[in-house]
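> Sequence first, predicted coordinates after that:
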Amino acid sequence: MNNKLTGIAIAAAIAAALAFVYWPAPDGDAPQVAAGIAAAPQGRSLASYLNLDAAPMPAAAPVPVTLAQQLARLAASGKPEDAYAAYNLLDDCIVFQREGRLPGLEFELGREMTAEEKAAQQQLCAGLTQRQREDRLGYLAAAAQGGVPGAATIFLSEGPFGDRSALRNRPDDPLVQAWKRQAIAQLTAQADEAELTSVSTLMMAYLRDGEVVQKDAPQAYGYLLALRQVYDDILAPGVTNPYQDEYWHWLQAELTPEQQAAAAAKAQAIVAKYRQHTGRPAHG
């Protein structure tokens, strides 16, 4: 019965359309026809008749973008920022597969991940391959070399080629030595551009003998002075500056007047660059 009614409706609609197109009314009747068409209530279109028996089509569910697709898109741009995003994407998957959660994300959100968020992360990371794990540090190296804020510090924390133990177990290995030079050069370049994560990382590194650099009090003090002045700019009135003299006077006491002057000049250059980047006025 429905098929029969559908056939009749289709035939009637097609016939009406053909009659209107190929057999127009005489000239004298044209205004009335046009007026009738204009005044007629809007009915169903021909297309709607052709779908009389069709059930409404549900909206298509969005197709999840796979991990491989996201990585391909990020890699194709050639931008250091996208290389850093690719590194973080892979690092998140490695952490999630190990811990079943993303502590960094939960810290930012101020809450635990929901079941839905965990399910989505599980689905995304299910396709993680060994090749992608190996590519992770390559993305990080590209980001650090490209000057992405924070990447140089993460590069240092990963250790030589992702093996932190190499700093202790193979300190004289030429490859490890070259990695250390690269790590410090990247941090220094970023610190000179007033990237505060790098400034802080180098200050802490030069405070004592370590696996990457030896203690260098003048260097540490220069970065300390830069952070003190930048935080004086950033912090609201009345908020204690963690880099003020009362906490760090012992470091200043280790320096000669000449070393203190050189550290102050180094700090001023970094602070000037920071104020240039942020549009803050230079202090006289």
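The structure has been received and is ready for your questions. All values derive from a computational prediction rather than experimental measurement.

> going forward, measure contacts between C-alpha atoms and count neighbours the same way
OK.

> Neighbours of P174, how many?
Applying other CA atoms under 10 Å, we find 10 residues neighbouring P174.

> Please apply the same query to T6.
Using other CA under 10 Å, T6 has 16 other residues around it.

> How about I8?
12.

> can you tell me the helix or strand for it?
helix 2-22 (DSSP states H and E).

> A further structure is provided below for comparison with the first:
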Amino acid sequence: MTATRTIVFGSAAGALVLAAALAWLRAPAAVRPDAPAAAAAPAQGGARWLDPAMLPAVAPAPARADFVTADAMPIYGRNGRPVDFGGKDAARYIDERAAAARTGDMRAAYQLYQAASACAAAAEPLPEFADPAQGETFRRERARVAALCAKVSPVQLQERMRFLARAADAGNRDAQIDFFMEGPGGKPADPTASADDPQVQQWKQQALTYLQQAGNQCDHFALGLLSNAYDAGQVVARDPARSMAYAIAAADARHRPLTEQQLRERFGDEVAPADFAAGVQAGAALAHQACPAG
């Protein structure tokens, strides 16, 4: 029987899960593992940026007063993508991007979100690690990011969601996915626990729309998240047949179509036999709509 999945929104654990998912789902097919074993890595603290072998020595601090210690290694936003602060502290970097974003620069708007999301993640509770050494590495990196973000205000952290929405409205697929992954208001939350909250309801509708827009641009990660959303039933009413259709579209977008046997093993216990063929057809239609070029 297919296990119902839970979506993790806006948390440090969720960041690790998404970082691993991005590394697997967005990598070229030739270098992605076929088995989903990589998904277990975050639970062991195994995200790439936590590998001690990837930690070079810290470079000396530049002389300029508005610069901080040069990055020893990339800093990642909550979405698992790297943020280049250019040697500046986070508050200054965010202020500069905010000024540009307010004049209509949507690239700056997304860069602002990225930076602020890294700072927001640094303020969250630490996840648990099975390996103490990896946990210590994570704590050192968390402290480094916290120092970089020391002058960032709560207002700057909260405004990241407004700028993220503007980037998503402008058609930035990464921003559309990030809005969904951030959760309601960009705070750790269980959408089912506050389902009647008008703000949560508005976020659900907006987040689902963004995912659909990204999926319609043949983004296989967005299509996969839609499959998960219809399976989990937290953001939208649970619909196994719809989940299967999006799973088909996501696999086709990755040029790794699912076989009928794979579909039956994953969804056969949840989708009625009479609905199975219709679900397969719906998945093919979604794939053609999202990726008309194949």
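Great, that's in hand. Fair warning: this is a prediction, and the values are worked out from it, not measured in the lab.

> how far does the helix holding I8 of the first structure sit from the chain's center?
57 Å (CA atoms, centre = their mean, to the nearest Å).

> corresponding residues in the second structure for the helix or strand that comes right after that helix?
Scanning forward in sequence from helix 2-22 of the first structure by DSSP H and E, the next helix or strand is helix 30-39. Alignment of helix 30-39 of the first structure against the second structure: no match, by TM-score structural alignment.

> Now do the helix or strand immediately after helix 30-39 of the first structure in the chain: everything it contacts.
Moving toward the C-terminus from helix 30-39 of the first structure, the next helix or strand (DSSP H and E) is helix 46-49. Helix 46-49 of the first structure has contacts (CA atoms under 8 Å, 6 or more residues apart in numbering) with 6, 9-10, 13-14.

> In the first structure, what residue corresponds to P191 of the second structure?
Checking TM-score structural alignment: P191 of the second structure goes with L167.

> Now do the same contact list for its match.
Here L167 of the first structure is in contact with 159-160, 176, 211-212 (CA under 8 Å, 6+ apart).

> can you check D82 of the first structure too?
Contacts of D82 of the first structure by CA under 8 Å, 6+ apart are 74-75, 143.

> can you check K215 of the first structure too?
205-209.

> host element of the aligned residue in the first structure for A118 of the second structure?
With TM-score structural alignment as the criterion, A118 of the second structure lines up with D92 in the first structure. Secondary-structure assignment from DSSP H and E places D92 of the first structure in helix 80-99.

> What is the neighbour count of P160 of the first structure?
Neighbours of P160 of the first structure using other CA under 10 Å come to 19.

> gap between it and R181 of the first structure?
11 Å (CA to CA, to the nearest Å).

> What of I37 of the first structure?
Taking CA to CA as the measure, I37 of the first structure falls 82 Å from R181 of the first structure.

> now do L46 of the first structure
Counting by CA to CA - L46 of the first structure and R181 of the first structure are separated by 74 Å.

> what's the mean deviation for the helix holding D92 of the first structure versus the second structure?
Aligned to the second structure and superposed, helix 80-99 of the first structure gives a mean residue distance of 2.6 Å (mean CA distance after the TM-score superposition for the first structure).

> Identify each buried residue in that helix, please.
For helix 80-99 of the first structure, the neighbour count (16 or more other CA atoms under 10 Å) marks 80-87, 89-94, 96-97 as buried.

> ditto for stretch 200-210 of the second structure
Buried residues in stretch 200-210 of the second structure, counting neighbours by 16+ other CA under 10 Å, are found at 200-201, 203-204, 206-208, 210.

> which residues in the first structure does that stretch align to?
Here stretch 200-210 of the second structure aligns to the first structure at residues 176-186, judged by TM-score structural alignment.

> Could you pull up the average distance between the matching stretch and the second structure after superposition?
With mean CA distance after the TM-score superposition for the first structure, stretch 176-186 of the first structure averages 1.4 Å from its match.

> which other residues reach that stretch?
So stretch 176-186 of the first structure is contacted by 144-145, 147, 152, 155-156, 160, 166-167, 170-171, 212 (CA under 8 Å, 6+ apart).

> List only those of those flagged as buried.
144-145, 147, 152, 155-156, 160, 166-167, 212.

> Can you tell me which of those residues is nearest A269 of the first structure?
G147 (18.4 Å; CA to CA).

> which ones are touching the closest one?
Residues near G147 of the first structure by CA under 8 Å, 6+ apart: 80, 186, 190.

> repeat for L124 of the first structure
L124 of the first structure touches 65-67, 93, counting by CA under 8 Å, 6+ apart.

> quick one on the thing from earlier: and which of the buried residues of stretch 200-210 of the second structure is nearest A277 of the second structure?
A277 of the second structure has its nearest neighbour among those in L208, at 25.3 Å by CA to CA.

> from the chain's centre, how far out does the helix or strand hosting the closest one sit?
Using DSSP H and E, L208 of the second structure maps to helix 198-215. Using CA atoms, centre = their mean, the distance from the centre of helix 198-215 of the second structure to the centre of the chain it belongs to is 14 Å.

> just stretch 264-272 of the second structure next, same as before
On CA atoms, centre = their mean, the centre of stretch 264-272 of the second structure falls 27 Å from that of its chain.

> measure it end to end?
Stretch 264-272 of the second structure: ends 11 Å apart by CA to CA.

> Could I get the buried residue list for it?
Quick answer for stretch 264-272 of the second structure (16+ other CA under 10 Å): 264, 267-268, 270-271.

> Tell me which of the residues you listed fall in strands.
Among these, the subset assigned to strands under DSSP state E is empty.

> would TSV of those residues with distance to P132 of the second structure be doable?
TSV is the format used below for these (distance: CA to CA, whole Å):
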residue	distance to P132 of the second structure
R264	40
F267	38
G268	41
E270	40
V271	43
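
> Looking at the residues you listed, which is nearest A147 of the second structure?
Closest approach to A147 of the second structure among those (CA to CA): F267, at 47.1 Å.

> how far away is the closest one from R144 of the second structure?
44 Å.

> Next: P240 of the second structure.
43 Å.
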